[in-house]
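# A predicted structure for the sequence below; I have some questions about it.
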Amino acid sequence: MRSDWARSYGQDRLPRYTSYPTAPHFSAGITDTHYRQWLAALPAQQPASLYVHVPFCRAMCWYCGCHTSLTRRDEPIAIYTAALRREAGIVAETIGHRHPISHIAFGGGTPTIMSPDLFVDLMGTLRFAYDVLPDAEIAVEIDPRTLTAAMADALGQCGVNRASLGVQSFDPAVQRAINRVQGFEQTANAVQSLRQAGVGKVNFDLLYGLPLQSVDSCLDTVARCIALRPDRFSVFGYAHIPSFKKHQRKIAEATLPDSPERHRQSEAIADALIAAGYVRIGLDHFALPEDKLAIALQAGRLHRNFQGYTDDNASTLIGLGASAIGRTPQGFVQNAVTTRDYLARIAEGRLATVRGYLLTEDDRFRADLIERIMCDMAVDLPEVARLHGRAPDSAIVDHARIDSLVADGAVMLLDDRLSVSHGAEFLVRSVASAFDAHLARSTAVHSRAV
């Protein structure tokens, strides 16, 4: 049955629903003027989250879908970090007070590409400009190939308490095909350095659907990773969109697995992680039972944002850096995508906002529906509708899709409570898309559903 579902729905190109509406619907009609007004209106006592984007790497991984660029020199990184510190100050001045911060996430690119001194200075600026709460989660994405002992020590010194390490695959043939050669010992040494430095929580990022990848190579990678006992895993399907990321053209499409094979890889990884004691979290995360993410799932407090699944319930996300996306209760904003444009705006003392989206009441309704199905694999349509003053029968936009999923046994619909069947969790994006009022008129290119 699962393979039939993968064949029937796997080729659909759908959003990952880390936001609703998704970023392709942002427009230049939302400007820095809107963002200034939204920041100034933030409730003073409601904690916000920070996302800091560092768009630099030393080498390009051919699978990468992030906004990043290569640099061999340290000067551009120092200039950019200075701009981040300036932007943090501009945003704080606009808010008008030291706003409480409950989560900080550094993404990229490779955030640890900056020197330890630059990272310490940047964290000092953030703590000066904002009221970083004592129990705040501070997370950073790390390339184990470039992590130094000095940088690990700096992370610990700055209060970083969670690190996400890119692994992807330990298969040498796959690594060569994606231009990311990374030995197991490099990864193990990075984990040891981080834990010794006081960075107590470690996540691993894996990919399936890569060129030359097989179920056996996926399982070998998982077995090696489990030996290091990370707290969480993120397991994403490779999104091959060479029209969007030109470096992906270096990957031969003939070497990529089809949707049924991608599904077999995904489920083999999931089964191995569950057998090792990890709890499946939504579509693509796994966590140890004592991890905060697993606890949030059990308590019905799981959320989804641009970093994936999270226990962060802040309604405001402040994005710093080129291409960074933020959210306030009013809507979404995004900074200038290119580093050059971003630096120019910050040098002028301006917010770097270049586009965004003003949420409607219908958007808020659909965002809640989609978040619940993505997080809980189920949604009570009358209950969500009641919270938004809507009729339950207005929830589903694409009835044909839901009818098809129900007929195929992938979805159950009983008394207006919709749930994803056991074994069909990998189709949750297809289910969520039935609530998406923007999808039918979207021209954006998305990754395959499976």
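Now that the structure is in, tell me what you want to look at.
# Going by C-alpha atoms from here, please, whenever you check contacts or count neighbours.
Noted.
# So G409 sits against S421, correct?
Yes: judged on C-alpha atoms under 8 Å, G409 makes contact with S421 at a distance of 7.1 Å.
# Quick check: what element follows the single longest strand found in the chain along the chain?
When the chain is parsed with DSSP state E, its longest strand is strand 131-142. The helix or strand immediately downstream of strand 131-142 is helix 149-157, counting by DSSP states H and E.
# Show the secondary-structure elements that that next one is packed against.
Applying 3 or more C-alpha pairs under 8 Å, 6 or more residues apart in numbering; DSSP states H and E, we find helix 149-157 packed against helix 116-129, helix 184-196.
# Which stretches in the stretch 151-300 of the chain count as helices?
172-178, 184-196, 215-227, 259-275, 292-299 (DSSP state H, counting those that start in this stretch).
# what about versus this one:
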Amino acid sequence: MSDHLARYAARNVPRYTSYPTAPHFSAEVTSSLYGSWLAALPEETDLSLYLHVPYCRELCHYCGCHTKATRKDAPLEQYARSLEAEIELVAGHLGAQRRVRHIHWGGGTPSLLPEASLLELSGLIRVLFELTPDLEHAIELDPRYVTRRLALTLAVMGINRASLGVQDLNPDVQKAIGRVQSYEVLQAAVDHLRDAGLDALNFDLMYGLPLQTRDTILDTVARSVALQPSRIALFGYAHVPWMKKHQRLIDESTLPAPAERLAMADAAREALMDAGYVAIGLDHFARPDDSMAIALAEGRLKRNFQGYTTDQGEALIGLGVSSIGRLPAGFVQNVSDTGTWQRMIENGQLPVNKGFTLSDDDRARADIIEQLMTSYTVDVARIAERHGLPLSHFSDSLAKLEELVADGLLTCKDAWVKITPEGRPYVRIAAAAFDAYFGKAAPSTIVPRHSMAV
């Protein structure tokens, strides 16, 4: 194991899909405060919508999402009705019809909602909001439940991008993670979607899974590339059984060590680039003609709760249980209990139970961290000036980078920080230097625990 890997890889740091991170949200953000934030949004503000559906047919052992298993359709139908009511409630607080540039359905498995519910929800959104011509309308799918009829329904809804959860194609690894799906099932799902006109496809792969090896992940990459998805996300498995108790079903002795994880990530990354994909940030890859690769080249790449994104919306509205939104004033998160969420909506109350009001310092640090995570470089002095702060405000953060500088993992000259190629796997550690809350107790008084840096 290299000195760098030994020193940094096992450190626990946030993934920085937001700043501040969700553990630091508190009950200071109430339904009424969220309502005032919505009402105060200028009419010209471009919106993004995220709809969370917390249901799957079965729960995979590795899953870190807020979801639960159901074999019945009744909870799904009731959930869809409540989701419609929440959309109407939010639209009422917004007042005038607003433009929407990006819609994302996540979960869980959002396509498990009944066909009629999916069509009604998408139709309601078209009535209450103005959808821009360049709208990206995306959905997350489980390949095992993609039928020809579902693909046609998605096309009618206006879906124009689909993300398929592949994870790994090795049968032994699949058994170990509780997600058995053959290559033939994946290929059939791809064929159904493309036959319906849905050509923009993403594959989600994972490294660091139990029983996974460098050879098995390279085989998964090769067979995935053969199906020619537009994008591939290569996520490192986050083993957090203290947060997700079902992950205790995974035998920890079968998990690869940090050095093996890094070797897998490096090998898969090289294979994807050799196949013609552009490397984007920490864990995404895209065809050169894909909108994400173009956004990277033009300096427009963003990062939010879905990871790297082309979403240019100025406010993200979260809908559904546990969903998180971001407005200029701050973050909001819905309640995580479905029954409470439904009752609040029935009472005409925005179903929020926590969030975070942003300060100028928070906004500046968020910009620094996002630029590091998306482009591996940031001009700290320029961001400080943009937010009306002296460069000395970040002296402590810049000092924390000295260890990484000494190890050749980044350079820092005149407050211009650049991650070196060798340092890219450790970019989250560099980002943590600018996190004013990292290592501090959250509102629950518990210091948050995070996944490994690599």
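Thanks, I have it. Note that the structure is predicted; figures quoted are calculated from it, not measured.
# Can you add distance to R176 of the first structure and mean neighbour count and give the helices and strands packed on helix 149-157 of the first structure back as JSON lines?
Formatted as JSON lines, those follow (distance: least, C-alpha to C-alpha, whole Å; neighbours: other C-alpha atoms under 10 Å):
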{"stretch": "helix 116-129", "distance to R176 of the first structure": "30", "mean neighbour count": "17"}
{"stretch": "helix 184-196", "distance to R176 of the first structure": "15", "mean neighbour count": "18"}
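# Let me have those in TSV, extended by distance to C158 of the first structure.
Output for those, formatted as TSV (distance: least, C-alpha to C-alpha, whole Å):
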stretch	distance to C158 of the first structure
helix 116-129	6
helix 184-196	12
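# Determine which of these approaches M374 of the first structure most closely.
With respect to M374 of the first structure, and counting by C-alpha to C-alpha, the nearest of these is helix 184-196 at 30.1 Å.
# Mean per-residue distance, that closest one versus the second structure.
Mean deviation of helix 184-196 of the first structure relative to the second structure after superposition (mean C-alpha distance after the TM-score superposition for the first structure): 0.8 Å.
# tell me which strands and helices that helix is in contact with?
helix 149-157.
# Now do the helix it packs on: distance to the chain's middle.
Offset of helix 149-157 of the first structure from its chain centre (C-alpha atoms, centre = their mean, to the nearest Å): 24 Å.
# same check, this time on stretch 14-31 of the second structure
Distance of stretch 14-31 of the second structure from its chain centroid, counting by C-alpha atoms, centre = their mean, is 14 Å.
# do the same with stretch 355-372 of the first structure
18 Å.
# Pull the contacting residues for P143 of the second structure.
164-166, 181, 185-186, 189 (C-alpha atoms under 8 Å, 6 or more residues apart in numbering).
# distance of it from S182 of the second structure?
10 Å (C-alpha to C-alpha, to the nearest Å).
# who touches stretch 277-287 of the second structure?
Here stretch 277-287 of the second structure has contacts from 230-235, 269, 272-273, 276, 288, 292-293, 296, 308, 373-376, 424-425, 427, using C-alpha under 8 Å, 6+ apart.
# Out of these, list just those in strands.
Using DSSP E, the members of the contacts of stretch 277-287 of the second structure that fall in strands are 231-235, 308.
# Show the buried residues in these.
231-235, 308 (16 or more other C-alpha atoms under 10 Å).
# Please give me every residue in contact with the closest residue to L409 of the second structure other than its chain neighbours.
The shortest distance from L409 of the second structure to any non-neighbouring residue, by C-alpha to C-alpha, 6 or more residues apart in numbering, is to G423 (4.0 Å). By C-alpha under 8 Å, 6+ apart, the contact list for G423 of the second structure reads 408-410.
# which other helices and strands contact the helix or strand in which L343 of the first structure is found?
Assigned by DSSP H and E, L343 of the first structure belongs to helix 339-347. Judged by 3+ C-alpha pairs under 8 Å, 6+ apart, the packing partners of helix 339-347 of the first structure are helix 75-95.
# Tell me roughly how far the helix it packs on lies from the second structure on average.
Mean for helix 75-95 of the first structure is 0.4 Å (mean C-alpha distance after the TM-score superposition for the first structure).
# Okay, buried residues for that helix please.
Buried positions in helix 75-95 of the first structure, judged by neighbour count with 16+ other C-alpha under 10 Å: 77, 80-92, 94-95.
# next one: it to chain centre, how far?
With C-alpha atoms, centre = their mean, you get 23 Å for helix 75-95 of the first structure.
# in the second structure, what residues pair with it?
The aligned range for helix 75-95 of the first structure in the second structure is 74-94, by TM-score structural alignment.
# which residues are in contact with that stretch?
The contact list for stretch 74-94 of the second structure (C-alpha under 8 Å, 6+ apart) reads 35, 38-39, 41, 55, 97, 112-114, 117-118, 121, 124-125, 128, 319-320, 342, 345-346, 348-350.
# Can you flag the buried ones in these?
Neighbour-count burial (16+ other C-alpha under 10 Å) applied to those gives 35, 38-39, 41, 55, 112-114, 117-118, 121, 125, 128, 319-320, 342, 345, 349-350.
# Please identify the buried residues of stretch 296-309 of the first structure?
296-297, 301-305, 308-309.
# from the residues you listed, which is closest to E383 of the first structure?
For these, the nearest to E383 of the first structure is R301 (15.9 Å; C-alpha to C-alpha).
# The closest one contacts A294, correct?
No: counting by C-alpha under 8 Å, R301 of the first structure sits too far from A294 to count as a contact (9.8 Å).
# any idea how far G106 of the second structure is from A268 of the second structure?
26 Å.
# now swap in N160 of the second structure and tell me
27 Å.
# More neighbours: which of these two?
Comparing N160 of the second structure with A268 by other C-alpha atoms under 10 Å, the one with more neighbours is A268, at 23 against 18.
# what residues are up against the more buried one?
Contacts of A268 of the second structure (C-alpha under 8 Å, 6+ apart): 217-218, 221.
# at 6 Å instead, please
By C-alpha atoms under 6 Å, 6 or more residues apart in numbering, the contact list for A268 of the second structure reads L218.
# about what we covered before: what residues of the longest strand of the first structure count as buried?
In terms of neighbour count (16+ other C-alpha under 10 Å), strand 131-142 of the first structure has its buried residues at 131-132, 136-142.
# Please apply the same query to stretch 12-22 of the first structure.
For stretch 12-22 of the first structure, the buried set under the neighbour-count rule, 16+ other C-alpha under 10 Å, comprises 13-22.
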